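Novice: A predicted structure for the sequence below; I have some questions about it.
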Amino acid sequence: MRIIGIDPGLRTTGFGIVDKQGSSITYVASGTIATAHIDKGDLPARLKVLFEGVKEIVTRYEPDVASVEIVFVNVNPQSTLLLGQARGACIAALVTSDLIVSEYTALQMKQAVVGYGRAEKAQVQDMVKRLLALPALPGKDAADALGLAITHAHASDSFGRLAAAANTQRRTSAMFKAGRSY
């Protein structure tokens, strides 16, 4: 299974791709998509770069599934809204490529990769380097994206066991009853 991890950001979005075969996880590629060259006020152009960048990476590396970081509210609500739009552009690119997208918080990723949910970025970089036997530290955004891919590689086994043990069929009757969706 090939997994792409996405660490969304409006200025810099990290991506990381790993292959999982059995319990073995191997590095495929990583990097960033930057929008710093585009005027800060031109949000649509920046979102277009993110969307097209993710689509290009998906086309090049053909992942089977995707994992994306869940964004929480920051101190600045405007920054949170902008980050959410960047995240939306990335997710839209993944789902239009017919990928199933799983979402993880930064805390979950750090717990899975470092073993401590409040780990610093440098600790994540170091553990990603060790886990994937990389020759050098990956960049911060790429390390987070690789961490998300590693997190999904570990979690996917659990998800598979849960699906096999429970009825996970989506309900179609009364899907919008009382404003709820199932």
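Specialist: Alright, I've got the coordinates.

Novice: alpha carbons only for contacts and neighbour counts from here, please
Specialist: Fine.

Novice: tell me which strands and helices the helix ranked longest in the chain is in contact with?
Specialist: If you go by DSSP state H, the chain has its longest helix at helix 140-165. If contacts are counted by 3 or more Cα pairs under 8 Å, 6 or more residues apart in numbering; DSSP states H and E, helix 140-165 sits against strand 2-7, strand 12-21, strand 24-34, strand 65-69, helix 106-113, helix 121-131.

Novice: second structure for comparison follows:
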Amino acid sequence: MVQKIVIFIVSVLFFTILYFFVKFLYVMSWLNNLKIDYTITPINVISLIFSSVLTIWIGWYISKRLTEQRFEKEFLIRDLNSIETEIHYIENVFNSSTQVDISFVASKGNNIQLLKERFSATLKLMKISSFDDKKLNEKTNALFTQTTNFDSPQILTSDIDIQLINQKCSDVILETRNLIIQINNR
């Protein structure tokens, strides 16, 4: 509703200004002296063709470049979303079961490591040096250590500090979201 009111006010203002501008031109007799020349000169044709080609080329180049940048961003964002999904799996295992299979958690940790390596390799391929993924590496390594540093392959959740693991999971998720925001703002 507010948007419609703003559009109405802006259009009334525009037409009011246009009315006074045309009235000014009429009073100053600028419209009476208006003459249209119907002759075609070669320089006008060349100018018209050149400006048309230049306009089309600039539009094509800008749209192509924006599409390429969005495509590159989607690669990086997809990798970070995959890391976040794996973190959610780990978090769910610790929060929903009474006994945790450490080999499953370790395999999810290995998946996260592979996704991090793919993310870093993609950054290098795209020649993007402005993103620092060291914090992500530190936080995922801390999570991996916290979730797999046990003596037995099966462990009861009552013997685990679930709050610390949830905090480590949250740290990694927040870092991936921070990187996604940085990528989108690039």
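Specialist: Okay, I see it. Since the structure is predicted, the reported quantities are computational estimates derived from the model, not experimental observations.

Novice: next, the TM-score between them, please.
Specialist: In this superposition the chains share a TM-score of 0.25, using TM-score structural alignment, normalised by the length of the first structure; 75 aligned residues with a Cα RMSD of 5.1 Å.

Novice: give me the neighbour count for Ala165 of the first structure.
Specialist: Look at Ala165 of the first structure: counted by other Cα atoms under 10 Å, it has 9 neighbours.

Novice: measure it to Arg2 of the first structure for me?
Specialist: Computed with Cα to Cα, to the nearest Å, the distance linking Ala165 of the first structure and Arg2 of the first structure is 24 Å.

Novice: same deal with Ala163 of the first structure?
Specialist: The spacing between Ala163 of the first structure and Arg2 of the first structure, counted by Cα to Cα, is 20 Å.

Novice: more neighbours: these two, which one.
Specialist: Neighbour totals were compared for Ala163 of the first structure and Arg2, and Arg2 leads with 20 against 12 (other Cα under 10 Å).

Novice: which residues touch Ile91 of the first structure?
Specialist: Ile91 of the first structure makes contacts with 68, 101, as judged by Cα atoms under 8 Å, 6 or more residues apart in numbering.

Novice: what's the spacing between it and Gln123 of the first structure?
Specialist: Counting by Cα to Cα - Ile91 of the first structure and Gln123 of the first structure are separated by 27 Å.

Novice: what about the helices in the second structure?
Specialist: Under DSSP H, the second structure gives helices at 2-27, 42-96, 102-125, 134-148, 162-185.

Novice: in CSV, list those helices along with mean neighbour count and distance to Gln154 of the second structure.
Specialist: CSV is the format used below for these (neighbours: other Cα atoms under 10 Å; distance: least, Cα to Cα, whole Å):
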stretch, mean neighbour count, distance to Gln154 of the second structure
helix 2-27, 11, 59
helix 42-96, 14, 12
helix 102-125, 17, 6
helix 134-148, 17, 10
helix 162-185, 17, 15
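
Novice: for these, give me JSON lines that also has distance to Ile155 of the second structure.
Specialist: Shown next, in JSON lines, are these (distance: least, Cα to Cα, whole Å):
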{"stretch": "helix 2-27", "distance to Ile155 of the second structure": "58"}
{"stretch": "helix 42-96", "distance to Ile155 of the second structure": "10"}
{"stretch": "helix 102-125", "distance to Ile155 of the second structure": "7"}
{"stretch": "helix 134-148", "distance to Ile155 of the second structure": "10"}
{"stretch": "helix 162-185", "distance to Ile155 of the second structure": "12"}
